[in-house]
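[1] just a sequence and a predicted model for now, questions to come.
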Amino acid sequence: MIAASHASAPALHGSGAPAVDVDPFSTEFFEDPHRIHEALREAGPVVWLPRWNVHAVARYEEVRTVLHDPATFCSGRGVGLSDFAREKPWRPQSLILEADPPAHGRTRAVLNRVLSPAVMKTLRDRFQAAAHRLVDELLARREIDAVADLAEAFPLSVFPDAVGLAREGREHLLPYAGLAFNAFGPPNALRRHAFETAAPHVAWVMEQCRRENLAPGGFGAAIHAAADAGAITHEEAPLLVRSLLTAGLDTTVNSIGAALYCLARYPAAWASLRADPGLARAAFEEAVRYESPVQTFFRTTTRPVEIGGARLDEGSKVLMFLGAANRDPRRWEEPDRYDPTRATVGHVGFGSGIHMCVGQLLGRLEGEVMLSALAARVGAIAITGPVVRRYNNTLRGLERLPVTLTAA
């Protein structure tokens, strides 16, 4: 899969970037991205991926550069492989993820208020109580699938209520988010299958984003209230609710799953958390860095630019390997070690810059209270069967994680 060897210099693209023949949307990559990440980082600060005719950055410094220069590396032409200047988006563009300043700042400000730190404080007690109830139920069962029974079950028990969604039909939420993230990839089997099965999920989600279908007092109602106040238009409000549904669930599910997988594999880390439950937030952050539930995103150049010694034309797609940046030894000491005591400030697991994940505070709250509840009540987590990956063109997560929970 990796054409360039360490013994010979790789061929150079016309931009000056070394060509590396890898497919970041393949089963091989989904199963073990880390070896490929290393090859990409070592090939150069910017590489050319002939498989999909795009440039890519895998080192921390260059990934941060792209994330923090939205004027040069824009999102409005799509954060997937598709270039919206050349093809029509599969659904109306996101007003957050697929928007550039100044329009992005106006809509982002609304979601920042709806999901502010002050709002998160009002949710903490409710989320914490729900986490403890779920852990008690799972301890009584002992043998569980930590993905379906915990990483999915907990966000699905608190997030839809916080948004104000109807109870009927919530089974559409995870498939819809999976579709949205698969759509950022190339026209491979994953993307085709997602679109073939999309219709009922898309229809339910779009219907739920309408004002009359959202319960009073939730995030959704607050977004529509912002339209009443003139901060956004009434036509934009349902699209902002949709953005929240996309950003607030799948990434959280995969992040909690990543934390559980790390803590089950590394007893010393679990012992550290149990000895100091105050490490729950740090253990969650380190899992996001270590496993990087969001692996990749694209940007498009708005002008000719030189980065990492490569000369990119206007309209060049640039693939950012967030997972590779999060394990770049140029930035992190012992990057392949999961350490809940590590200072993970600066990881790009939730992105960085103006497009940092809009649901990050909500995801962090859910991850922290769940790991805190586990640390308080569970003495040991043991993997008891085959661990199965869930394939997605953008996300890295698990389909199954069979474990036994032993009470403290």
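    Arrived safely. Numbering: from 1, shown residues only.
[2] going forward, measure contacts between C-alpha atoms and count neighbours the same way
    Will do.
[3] can you show me the strands along the protein?
    Taking DSSP state E as the criterion, the chain carries its strands at 47-49, 54-57, 73-74, 143-145, 296-301, 305-307, 310-312, 317-321, 378-383, 388-390, 397-400, 402-407.
[4] got another, please set it beside the one above:
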Amino acid sequence: MSTLAADHVATPINRSDPFALDILADPHAFHRQLRDAGPVVYLDSLGVYGMAGYEQVHAALTDWQSFQSAAGVGLSNFRFEKPWRPRSLLLEADPPHHDAPRRVLTKVLGPRALTRLREKWIEDADRLVDDVLATSNTVDAVPALAQAFPLRVFPDAVGLQQEGRENLLPYGNHTFNAFGPHNSLVEAGQARVAELSGWVNAQCARTMLTDDGFGAQIWAASDRGDITPEQAPLIVRSLLTAGVDTTVNGLAAVLYAFAAHPDQWQRVRADPTRARTAFDEAVRWESPVQTFFRTATSDVRIGETIIPDGEKILMFLGAANRDPRRWTDPYAFDLHRDPSGHVGFGMGIHQCVGQHVARLESEALLTALATRVSTIEFAGEPRRHLNNTLRSWESLPLRLGT
């Protein structure tokens, strides 16, 4: 704990561990404590500051000059510690180093570029749902739908080879765990770190990718001089790191939401164009990415607190997305709501560059379900998969009425 933080009596101190397994399983009461405490809290268990209110989180995410990402978006402070893997050129870089990679990937993953994939992904979603329903109307929606569809379409879109794709989810799971402290969740994945990292890094080489996917387009940008040849594989790796688990958990979140709020599923069935709004509302409501860190670039005043230069700040995205000062009835999943403005995809220059991909995947899958499934009900007790950063599901038993 810094001397300044100890002396600054105006800053509330919270002694709970945000990464304790019981809080990860059910964070909402803890989030309310943080929001009610004030604009900034000092998290004594970690030795960092925290923000949980929408106003403060949104402002910090958009102020990259004061709250940098380049020192790491996890607990590790890259000013003093060496990352366990090469840092992300998107998540863990600020301008000017962030600019060229972001421009390239924004073009590769933008709405116009995704137009060519739309019809194919809709057909893939139709086939997947038909296959699932042909087997049984009772399914575990996590492996059968939420994991199956992204793993069916996204690696093809990137241009990955078929062999080894089963490594994507455990690699992403460990990466997001590693943004937190070295707890039991990190320890559980430690044995496979070298193997998984080696496989992912190998897939980013030009020679490993098909000539018609996102990866090939990134390498083509290096040929044009938009990025360097050294940057190209790191940008491809960013797709493989953050492009699967986040979408999987977003899809699981929206399916869970419909089982918990059956009236909202009927709204989508009556008007399938609401599928995109439903996904964004689920991202607000469940916040698949719960937290990210920033680092103060100078002594920054927020309310009565001065956060010293170099101190880490934990941004509680999930808490901000349920802040009653920003959202009416925030704990309800409600398709009458306009969820735009949520911070589930981040905000500002580091906002998720792949969000259009995730929305298209969700739209395709939910539309396929809406034309075939009349009701979505729980068929058993859902089980969480705990992760230091992600709000995930291990199992989501659903009964799909036809």
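    That came through fine. In this text, all values refer to a predicted model and were calculated from it rather than measured experimentally.
[5] kindly provide the TM-score of these chains.
    TM-score for the superposed chains, counting by TM-score structural alignment, normalised by the length of structure 2: 0.97, backed by 397 aligned residues with a C-alpha RMSD of 1.2 Å.
[6] if we can go back for a sec, out of the strands of structure 1, which is closest to H132 of structure 1?
    For these, proximity to H132 of structure 1 was assessed by C-alpha to C-alpha; strand 378-383 is nearest, at 10.8 Å.
[7] in structure 2, what range does that closest one match?
    Counting by TM-score structural alignment, strand 378-383 of structure 1 falls onto residues 373-378 of structure 2.
[8] adding mean neighbour count, write the strands of structure 1 out as CSV.
    Below are those laid out as CSV (neighbours: other C-alpha atoms under 10 Å):
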stretch, mean neighbour count
strand 47-49, 26
strand 54-57, 24
strand 73-74, 24
strand 143-145, 18
strand 296-301, 26
strand 305-307, 14
strand 310-312, 18
strand 317-321, 27
strand 378-383, 18
strand 388-390, 14
strand 397-400, 20
strand 402-407, 20
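[9] quick check: L398 of structure 1 vs E306 of structure 1, distance?
    Here the criterion is C-alpha to C-alpha, to the nearest Å. By it, L398 of structure 1 lies 38 Å from E306 of structure 1.
[10] save the strands of structure 1 as TSV, and put in distance to A39 of structure 1 too.
    What follows is these, written out as TSV (distance: least, C-alpha to C-alpha, whole Å):
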stretch	distance to A39 of structure 1
strand 47-49	10
strand 54-57	12
strand 73-74	24
strand 143-145	34
strand 296-301	16
strand 305-307	19
strand 310-312	18
strand 317-321	12
strand 378-383	30
strand 388-390	22
strand 397-400	22
strand 402-407	32
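[11] out of the ones you listed, nearest to L371 of structure 1?
    Across these, L371 of structure 1 has its closest neighbour in strand 378-383 (10.0 Å, C-alpha to C-alpha).
[12] so which residues make contact with that closest one?
    Judged by C-alpha atoms under 8 Å, 6 or more residues apart in numbering, the contacts made with strand 378-383 of structure 1 from elsewhere in the structure are 139, 263-265, 274, 401-408.
[13] which one of those is nearest to E38 of structure 1?
    For E38 of structure 1, the nearest member of the contacts of strand 378-383 of structure 1 is R265. The distance, counting by C-alpha to C-alpha, is 22.3 Å.
[14] map the closest one across to structure 2 for me.
    Using TM-score structural alignment, R265 of structure 1 sits opposite A260 in structure 2.
[15] so what touches the longest helix seen in structure 1?
    Counting by DSSP state H, the longest helix found in structure 1 is helix 117-141. Identification of contacts with helix 117-141 of structure 1 by C-alpha under 8 Å, 6+ apart yields 144, 149-150, 154, 157-158, 361-362, 365-366, 369-370, 373-374, 377-378, 405-407.
[16] which of these count as buried?
    144, 149-150, 154, 158, 361-362, 365-366, 369-370, 373-374, 377-378, 405-407 (16 or more other C-alpha atoms under 10 Å).
[17] for F19 of structure 2, give me its contacts.
    Residues touching F19 of structure 2, when contacts are defined by C-alpha under 8 Å, 6+ apart, comprise G180, P181, N388.
[18] save the residues you listed as CSV, and put in distance to S66 of structure 2 and neighbour count too.
    As requested, the contacts of F19 of structure 2 are arranged in CSV below (distance: C-alpha to C-alpha, whole Å; neighbours: other C-alpha atoms under 10 Å):
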residue, distance to S66 of structure 2, neighbour count
G180, 22, 23
P181, 24, 16
N388, 25, 29
